[in-house]
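# next come a sequence and a model predicted from it.
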Amino acid sequence: MIYVGGVRFPDENNSSSSQGSSLLLDVMSHPEIILASDSFKNLEERNISFVERDSESSQKDRYVYIFQREYAVVNPAFVDFVGTDESTTCVGLVIRNRRSGFTSIAHMDSPKVVDLGINQMLSLLLEDDVDAELDVHMVGGYEDVDIKNGDYTEPEGHSFPLCCKLVETLQKRRENFHIKTMFILGHNTKLDAQANTCPIFNGCLVNTSTGSVSPASFNRTSRCPDEIVRRVRVSASFEDSSWNGKLIDTYDTKTDRFIIAPCRWTMRLIRIVWQLNQLPDEEILTNCSTSPSAEGPDFIDNERRIWDYLLKYPEWSKTFPRRQPRVFERTVNGQWSKC
């Protein structure tokens, strides 16, 4: 069930039940959501970058970062901030238990992962509190096609179908979801210098103590730990049937560790990667992005780093010896260390 401004949406006295695109557009046009979007738009984007610290110093804040198709549930006793970025047609979904402060965040990239993905997100969030009131925030998913006119029954593009699925799934579930932020689609769209639509913000950061959400971007130092291997797993997951419809689990809530479960990549993927690596930059954007005109400046470099890793280690067992996960613990200075 969805609530907006503390009131069930649609109104319980309203006999008509909105579904799909109609429900999404109705929620987005609610005065509370418009006001929240305007406020979010005026926030200053936080740029998260970690600096090297000596072993005797301590980093004040403890972060967890998630990549595309990953999710994490964090305990505010262990984690001060959790976030994600690099969203264009993807959506950063945040669900927070008001009572415990436990916060679940996912980087949703397809309608196909929404149903099982939300199940995963809620598994620990409601473990001892099945009737909790849950605050929800969505950031990302700009207007990659014109959705103002035409037939909404079969929406095109990537952002709109994903946002429809997210809202419809939350509405159908028994839990109480209080929509606080929907900085998506038209609320999160601007024009670049070439008059292409693109996102205003690509990421978000959650303060786990207060539940406040702000726009954020991360750089290579803060997208950690195990950046490249985690990026590789996203590519490999499309060939692994065990991950069909699921988000990728990387962070262990109870121990405050990253546990990168082993994954396999095939020689078919290696051949595809070799071919892609021969392409010029503009063709990489066209072939590898759902939003070629809206990607960040490091998109191509990140793709090539993934491919270089796969070409260097074509056998997945070199990355995961004896099929064991890669485990990282938080150090005294706030960084991550491989166990």
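Good, I have the coordinates. Numbering: from 1, shown residues only.
# C-alpha from now on. contacts and neighbour counts both.
Will do.
# run through the residues that contact the residue nearest the centre of the chain.
Nearest to the mean C-alpha position of the chain, counting by Cα atoms, centre = their mean, stands residue 107 at 1.5 Å. Going by Cα atoms under 8 Å, 6 or more residues apart in numbering, residue 107 touches 66-71, 84, 87, 90-93.
# dropping in the other structure now:
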Amino acid sequence: MIFVGGLPFSSNSSSSSSAPSSQSQPMNLLMALMEHPILVSASHSFKSIQERRVSASMDSDLTMSSNNPKYVYLFQREYATVDPALVHYVGTDEATTCVGLVIRNRENGMTSVAHMDSPKFVDIGIIQMLSLVVDHNSHADLDVHLVGGFEDVSPNHAKGICGPEGNERMDGYSFPLCTKIVETLQKRQENFHVQTLCVLGHNTKTDSQGNAYPIFSGFLVESSTGSLIPASFDRNSQCPDEIVRRLRVSASYEDPSWHGKLLDTYDTKTDRFIIAPCSWTICLVQIALSLQNLSDSEILSTCSTSPSAEGPDFVDNERRLWNYLIKHPDWKKTFPMRQPRVFERTADGGWKRADSQHLVKDIGYES
């Protein structure tokens, strides 16, 4: 159930009740939350914070907890739960029509973050996020933040390797995703205290031509305090195993073991990245071959849910992903014996590749 300002939230007083109830109820809930004075004020406060650019070494403003701060970075459709005793920050970026969701246990500080890209992953995704945040019998108070998504217009996109599956939506991509998230939170038994709702209209700016853009596409959460900071990450800080993790987003659509699930990335108890295997077919490689000669503008219009709002690295990231697929058409070479790719924390807070074959028994992973 959703709480705002310490009180249970209900959208019964919403004025937009003329639509059929089965369709209007989730929409009314979202719009009523968007208009709540406490959450409007929280959005204004969040937007007043200067966005931080995170580099591999972390800037001095973000080293409040340690000279070598430990952080966990998430790509699209990934999630991770961090223990504040082991990790200082967890964050994500590159969210245009996607939404970053934070769920944090007030009592013990356990913090789960997900980069949601489609309504179809919300139900199971939230179950995954909660698995290490609350006990099955716990009624803990959970703080929730949503950042990302904007008032987008859905163009006629091809999905394939580039973007999420699903039918075209006249109401865009951000709105159905936000609606599904708040609907799912409201239906569950846990106590979700929404603290930040910087999405849709609260996260939209326009240029002189009237084109809409997200104000923020990413954030950091400080695990010890739960404070939220708008953030973006350079490529060197999007680690470990950047290109393989990007590839898994596209490949997982072909892999039935990932249907409806967020992608596993990080092991909470050992503070290691354990990147679960994901298979891809020759069809994905053929798509990469067909796309590699597209122009930059064609890549944006074909592969993005928000072509005018993407960051400057979007096209290059797509090309690097395709090049990897073309050079590594057999997924078994990336995940030998279908074992995970394991990365351990270094003394300076970074990551190094570990020998997964010697760690399989230790991490309890089964193929």
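Happy to help now that I have it. Given the structure is predicted, the values throughout are model-derived calculations rather than measurements.
# circling back: which stretch of helix or strand covers the aligned partner of the residue nearest to the centre of structure 1 in structure 2?
In structure 2, the residue paired with residue 107 of structure 1 is residue 115, using TM-score structural alignment. Element membership for residue 115 of structure 2, per DSSP states H and E: strand 111-116.
# can you give me the helices for the stretch 251-367 of structure 2?
282-291, 296-303, 314-327, 331-334, 356-363 (DSSP state H, counting those that start in this stretch).
# ok and the first one relative to helix 314-327, angle-wise?
Between the axis of helix 282-291 of structure 2 and that of helix 314-327 there is an angle of 130 degrees, by axes from the mean of the first three to the mean of the last three Cα atoms, to 10 degrees.
# for helix 282-291 of structure 2, grab the matching residue range in structure 1.
Under TM-score structural alignment, the match for helix 282-291 of structure 2 is residues 267-276.
# residue 29 of structure 2: which of the helices of the stretch 251-367 of structure 2 is closest?
helix 296-303 (31.3 Å; Cα to Cα).
# tell me the contacts of the counterpart of residue 165 of structure 1 in structure 2?
Mapped onto structure 2 by TM-score structural alignment, residue 165 of structure 1 lines up with residue 180. When contacts are counted by Cα under 8 Å, 6+ apart, residue 180 of structure 2 touches 26, 119, 122.
# which one in structure 1 is aligned with residue 246 of structure 2?
Residue 246 of structure 2 maps onto residue 231 in structure 1, by TM-score structural alignment.
# please look at that match and residue 304 and confirm they touch.
No: using Cα atoms under 8 Å, residue 231 of structure 1 is not in contact with residue 304; the gap is 11.3 Å.
# relative to structure 2, what is the average displacement of the helix or strand containing the match of residue 246 of structure 2?
Under the criterion of DSSP H and E, residue 231 of structure 1 resides in helix 227-237. Compared with structure 2 after fitting, helix 227-237 of structure 1 deviates on average by 0.5 Å (mean Cα distance after the TM-score superposition for structure 1).
# ok, which stretches of the stretch 51-200 of structure 2 are helices?
Using DSSP H, counting those that start in this stretch, helices in the stretch 51-200 of structure 2 cover 122-130, 174-187.
# how about stretch 177-184 of structure 2: buried residues?
By 16 or more other Cα atoms under 10 Å, the buried positions in stretch 177-184 of structure 2 come out as 177-183.
# mind putting those residues into JSON lines with distance to residue 87 of structure 2?
Shown next, in JSON lines, are these (distance: Cα to Cα, whole Å):
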{"residue": "177", "distance to residue 87 of structure 2": "29"}
{"residue": "178", "distance to residue 87 of structure 2": "28"}
{"residue": "179", "distance to residue 87 of structure 2": "31"}
{"residue": "180", "distance to residue 87 of structure 2": "29"}
{"residue": "181", "distance to residue 87 of structure 2": "26"}
{"residue": "182", "distance to residue 87 of structure 2": "27"}
{"residue": "183", "distance to residue 87 of structure 2": "30"}
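# of those residues, closest to residue 85 of structure 2?
So of the buried residues of stretch 177-184 of structure 2, ranked by how close each gets to residue 85 of structure 2 (Cα to Cα), first place is residue 181, at 28.4 Å.
# now find how far off-centre stretch 132-150 of structure 2 is within its chain.
14 Å (Cα atoms, centre = their mean, to the nearest Å).
# list the buried residues for it?
132-134, 140-150.
# need those in a markdown table (columns: distance to residue 263 of structure 2).
Below are the buried residues of stretch 132-150 of structure 2 laid out as a markdown table (distance: Cα to Cα, whole Å):
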| residue | distance to residue 263 of structure 2 |
| --- | --- |
| 132 | 15 |
| 133 | 17 |
| 134 | 20 |
| 140 | 25 |
| 141 | 26 |
| 142 | 22 |
| 143 | 22 |
| 144 | 20 |
| 145 | 20 |
| 146 | 19 |
| 147 | 19 |
| 148 | 19 |
| 149 | 20 |
| 150 | 24 |
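# so which of those are in strands?
Residues of the buried residues of stretch 132-150 of structure 2 located in strands (DSSP state E): 141-148.
# of the contacts of residue 180 of structure 2, which is the most crowded?
In terms of neighbour count, residue 122 stands highest of those at 24 neighbours, by other Cα atoms under 10 Å.
# skipping adjacent residues, who's closest to it in space?
Nearest non-adjacent residue to residue 122 of structure 2, counting by Cα to Cα, 6 or more residues apart in numbering: residue 181, 6.3 Å away.
# count of neighbours near residue 330 of structure 1?
19.
# so it sits against residue 252, correct?
No: with contact defined as Cα under 8 Å, residue 330 of structure 1 does not count as touching residue 252 (11.8 Å).
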